[in-house]
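1. sequence first, predicted model second:
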Amino acid sequence: MMHTNKTIGFIGIGVMGKSMAKNLLDAGFPVHIYTRTKEKAKVLVEKGAVWKKSVDGLASDVDVIITMVGYPSDVEAVYFGGKGILENAKQNTYVIDMTTSKPALAEKISDEASKRGLFALDAPVSGGDIGAQNGTLSIMIGGDTEVYQELLPLFEVMGSNIIHQGKAGAGQHTKLCNQITIASNMMGVCEAIVYAKKAGLDPERVLESITTGAAGSWSLSNLAPRMIKGDYSPGFFVKHFIKDMRIALESAKDIGVLTPGLELSLELYTELAELGENNSGTQALIKLFDK
């Protein structure tokens, strides 16, 4: 059983990571964090987190390492090489990558970890900034069953829908299923809101009717109201969604799956990013439709 005396290292204090690390601190876990700039860690340090100035310095000092970084290239950089996690973590350390990344990379980390006497899980999440703040994320996990069971109390601090999906890489594949579903759904949400406006309806009233019916979805309930208000602040960045869709498309091609909805969504989001919306929330897609 995972006791709160286990020290957790957390790498990646972004929109999601910051709240996840805060929830671990609030649950009584000692948390060490690494960020490239100390300033970024200020709020958490004030809450009792210990800031480390390097990845290797953090890795050699903790029992569990959680990574929540941006891109697969960031995951590679943080896990591999002389200053990376795998080279510097103590024997029997648990490493959990919660970044949405490539299934093949999750498998590579798992193989390398087991060679070094470490235990690895891939555990990407869904639920956006709100889920991270409230500790209600969906967490999709790949890796060894015993390791998953050992770390379950940790996951329960950060999420409420925690499902072990299978061997290494299975968490990442599940997250890609999630992103593929959202990709087409976001287009539908935008089209519906613009249609409601152009038909002379009050879009907020329309949402009252359609969010609880067969059209209901997380995006419709949580992001459509932001679209109507013109609030494009990021719960999830456009640039990161594009990254996820590219990984999903690459993976889909590898396993021979047809994904026309995903392809169209990626085209539209790429166009949106070119208009300077990379750092907006994914709900900014409506700007392409609402002209």
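-> Noted; the coordinates are in hand. Numbers count the residues shown, from 1 in each chain.
2. from now on I want contacts and neighbour counts done on CA atoms only, so please keep to that.
-> Will do.
3. I'd guessed residue 262 sits against residue 184; true?
-> Yes: with contacts counted by CA atoms under 8 Å, residue 262 reaches residue 184, the gap being 6.2 Å.
4. higher neighbour count, the two?
-> It is residue 262, of residue 262 and residue 184, that has more neighbours when counted by other CA atoms under 10 Å, with 21 against 18.
5. wait, a helix at that one?
-> Yes: under DSSP: H, G, I helix; E, B strand; the rest coil, residue 262 falls within a helix.
6. what residues are up against it?
-> 180, 183-184, 245, 249 (CA atoms under 8 Å, 6 or more residues apart in numbering).
7. most widely separated two among the residues you listed?
-> 184 and 249 (13.1 Å; CA to CA).
8. residue 252 and residue 259 touch, don't they?
-> Yes: between residue 252 and residue 259 there is a contact under CA under 8 Å: 7.3 Å.
9. check the gap between residue 45 and residue 51 for me.
-> Shown here: residue 45 relative to residue 51, a distance of 7 Å by CA to CA, to the nearest Å.
10. go on, residue 162?
-> 28 Å.
11. over to residue 249?
-> In terms of CA to CA, residue 249 sits 37 Å off from residue 51.
12. so where do the strands sit in the protein?
-> Applying DSSP state E to the chain gives strands spanning 8-11, 31-34, 50-52, 64-67, 94-97, 119-122, 125-126, 137-143, 159-166.
13. most packed of the ones you listed?
-> The highest average neighbour count among the strands of the chain, using mean count of other CA atoms under 10 Å, belongs to strand 119-122 at a mean of 30.
14. next up, a structure to set beside the first:
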Amino acid sequence: MQALYEEAILAFNVLGKKSFFLGQVGNGAKMKLVVNMIMGSMMNAFSEGLVLAGNSGLDPHTLLDVLDLGAIANPMFKLKGPTMIQSSYSPAFPLKHQQKDMRLALALGDENAVSMPVAAAANEVILFFHLL
């Protein structure tokens, strides 16, 4: 497997920012589920934070500035925040696919005896809005 990866590394480097050898076949899919699970959980907390800021008299734009200066600064908040504040929710990733990935990540957690209460709660929120 490693030898095949080494043969393809030049092509991978053209296609993306960085490539990783993750071992056996299927580990790339697992990594994608973990990343999407983290992103889904983060977006839930971020959405709640924007609403809490606004409803408690804080300027949500200032919240974005504060977040951008701290340890949790990330491109997703910077990209999505301003449009979310304006109630513009153009989809970049369909909710049904996010919920599927959350469900599959939770199943992966069960297979590996990893309790994920935050991801489970985020999945319930995503499922609720998907079913609306």
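-> Yep, that arrived. Keep in mind it's a predicted model, so treat the numbers as computed, not measured.
15. closest one to residue 194 of structure 1 among the strands of structure 1?
-> Per CA to CA, nearest to residue 194 of structure 1 of the strands of structure 1: strand 125-126, 26.2 Å.
16. determine the longest helix present in structure 2.
-> Longest helix of structure 2, by residue count under DSSP state H: helix 27-55.
17. what about residue 252 and residue 259 of structure 1, which has more around it?
-> Comparing residue 252 of structure 1 with residue 259 by neighbour count (other CA under 10 Å), the higher total belongs to residue 252, at 18 against 14.
18. the more buried one -> structure 2?
-> By TM-score structural alignment, residue 252 of structure 1 lines up with residue 109 in structure 2.
19. could you do residue 160 of structure 1 as well?
-> Residue 160 of structure 1 maps onto residue 17 in structure 2, by TM-score structural alignment.
20. equivalent analysis for residue 200 of structure 1, please.
-> By TM-score structural alignment, residue 200 of structure 1 lines up with residue 57.
21. count the neighbours of residue 103 of structure 2 for me.
-> Close neighbours of residue 103 of structure 2, defined as other CA under 10 Å, add up to 19.
22. how far away is it from residue 30 of structure 2?
-> 12 Å.
23. same thing with residue 85 of structure 2?
-> According to CA to CA, residue 85 of structure 2 and residue 30 of structure 2 sit 33 Å apart.
24. got it, and residue 42 of structure 2?
-> Residue 42 of structure 2 is 18 Å from residue 30 of structure 2, by CA to CA.
25. neighbours of the aligned partner of residue 3 of structure 2 in structure 1, how many?
-> Alignment note (TM-score structural alignment): residue 3 of structure 2 maps to residue 146 of structure 1. Using other CA under 10 Å, residue 146 of structure 1 is surrounded by 10 other residues.
26. tell me the residue in structure 1 aligned with residue 39 of structure 2.
-> Residue pairing (TM-score structural alignment): residue 39 of structure 2 is matched to residue 182 of structure 1.
27. what about that match, neighbour count?
-> Neighbour tally, residue 182 of structure 1, other CA under 10 Å: 20.
28. how about it, what does it touch?
-> By CA under 8 Å, 6+ apart, the neighbours of residue 182 of structure 1 are residue 219.
29. burial count for the counterpart of residue 266 of structure 1 in structure 2?
-> Per TM-score structural alignment, the equivalent position to residue 266 of structure 1 in structure 2 is residue 123. Counted with other CA under 10 Å, the neighbours of residue 123 of structure 2 add up to 24.
30. and residue 123 of structure 2, how close does it get to residue 38 of structure 2?
-> Look at residue 123 of structure 2 and residue 38 of structure 2: by CA to CA, they are 11 Å apart.
31. and for residue 69 of structure 2?
-> Applying CA to CA to residue 69 of structure 2 and residue 38 of structure 2 gives a distance of 21 Å.
32. over to residue 60 of structure 2?
-> Separation of residue 60 of structure 2 from residue 38 of structure 2 (CA to CA): 23 Å.
33. who has more neighbours out of the two?
-> Neighbour count, other CA under 10 Å: between residue 60 of structure 2 and residue 38, residue 60 has more, with 20 against 16.
34. wait, doesn't the more buried one sit right on residue 47?
-> No: contact criterion CA under 8 Å: residue 60 of structure 2 and residue 47 do not qualify, at 10.7 Å.
35. what touches both of those two?
-> What both residue 60 of structure 2 and residue 47 touch, as defined by CA under 8 Å, 6+ apart, is an empty set.
36. okay, now residue 227 of structure 1: neighbour count?
-> 22.
37. go ahead and confirm it touches residue 288.
-> No: at 11.9 Å, residue 227 of structure 1 and residue 288 do not qualify as touching, with contact defined as CA under 8 Å.
38. nearest residue to the middle of structure 2?
-> The centroid of structure 2 falls nearest to residue 39 when counting by CA atoms, centre = their mean (1.2 Å).
39. what's the distance between it and residue 74 of structure 2?
-> For residue 39 of structure 2, the distance to residue 74 of structure 2 - CA to CA - is 11 Å.
40. excluding chain neighbours, give the residue nearest to residue 95 of structure 2 in space.
-> Leaving aside its sequence neighbours, residue 95 of structure 2 sits nearest to residue 130 (CA to CA, 6 or more residues apart in numbering; 6.1 Å).
41. list the contacts for that neighbour?
-> Contact analysis of residue 130 of structure 2 by CA under 8 Å, 6+ apart lists 95-96, 99.
42. compare these with structure 1 and list the overlap.
-> Counting by both residues aligned by TM-score structural alignment, their matches' CA atoms under 8 Å, structure 1 reproduces these contacts from the contacts of residue 130 of structure 2: 95-96.
43. give the buried subset of the contacts of residue 130 of structure 2 as a ChimeraX selection command.
-> In ChimeraX syntax, the buried subset of these is picked out as below (16 or more other CA atoms under 10 Å):
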select :95,99
